[in-house]
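> sharing a model prediction with you, sequence too.
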Amino acid sequence: MKLSARNQLKGTIYSIDTGSVNDIVKIKLSSGDIISATITKQSVQELGLEVGRPAYAVIKASSVMIAVD
């Protein structure tokens, strides 16, 4: 599959925190950094996501905001 998003970060599924409607999937990158995404439970099931399985964090955004206190 090819995507227009340029920020495709390959890693391994580190954890899946199950919620009532959505799950939080954490992917550990080779750098040791962890990226998390909240996706529907149905998507987790359809993609067959499991801890230890390789996956990509695909980031597509028109803007990124940074804030400080």
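Structure received. Please read these numbers as outputs of a predicted model, since none were measured by experiment.
> hey, let's count contacts and neighbours off CA atoms from now on
Noted.
> strands along this structure, start to end?
7-18, 22-29, 34-40, 54-59 (DSSP state E).
> redo these as CSV? Include distance to Ala67.
As requested, these are exported to CSV (distance: least, C-alpha to C-alpha, whole Å):
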stretch, distance to Ala67
strand 7-18, 22
strand 22-29, 23
strand 34-40, 19
strand 54-59, 19
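> quick one: closest of these to Val68.
Of all these, strand 34-40 sits nearest to Val68, with 20.3 Å by C-alpha to C-alpha.
> list the contacts of that closest one.
Val21, Asn22, Asp23, Ile24, Val25, Lys26, Ile27, Lys28, Leu29, Ala57 (C-alpha atoms under 8 Å, 6 or more residues apart in numbering).
> use this one as the comparison:
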Amino acid sequence: MKLNVSLSARNTLKGKVVDIKKGQTTSHIKIDIGNSQILTASITNEAVDELALKIGDDAWGIIKASDVIVAK
């Protein structure tokens, strides 16, 4: 089922899935968001299956965080 919803998250990055590494319970998804930038997300294997994610798919990285830590 697809939902047409609005999000409270303000950081949305569209890209293409370039890699999926499945572990025992969690997958690491790499999304190319352009300009040689890769966003990596850790999501459950169940979420990968429900979204039917595969390499080459268009996907959104949606970031909702209350804290951002910067180090140098």
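Great, that's in hand. Predicted model, so just to flag it, every value in this text is computed and none were measured.
> on that earlier part again, Ser63 of the first structure: which of the contacts of strand 34-40 of the first structure is nearest?
Ala57 (17.2 Å).
> that closest one contacts Ala5, correct?
No. Ala57 of the first structure lies out of contact with Ala5 (C-alpha atoms under 8 Å); the separation is 10.5 Å.
> these two: who's more crowded?
The neighbour count for Ala57 of the first structure versus Ala5, taken as other C-alpha atoms under 10 Å, is higher for Ala57 (21 against 10).
> show me what the more buried one lines up with in the second structure.
Here Ala57 of the first structure is matched to Gly61 in the second structure, going by TM-score structural alignment.
> same question, Glu46 of the first structure
Under the pairing rule here (TM-score structural alignment), the equivalent of Glu46 of the first structure within the second structure is Glu50.
> count of residues packed around that match?
Glu50 of the second structure, neighbours per other C-alpha under 10 Å, totals 10.
> one step back: of the strands of the first structure, flag the one that's most buried.
When you average the neighbours per residue for each of the strands of the first structure (mean count of other C-alpha atoms under 10 Å), strand 22-29 leads with a mean of 20.
> counting contacts, what elements does that strand pack onto?
Applying 3 or more C-alpha pairs under 8 Å, 6 or more residues apart in numbering; DSSP states H and E, we find strand 22-29 of the first structure packed against strand 7-18, strand 34-40, helix 41-47, strand 54-59.
> can you tell me what part of the second structure it aligns to?
Counting by TM-score structural alignment, strand 22-29 of the first structure corresponds to 26-33 in the second structure.
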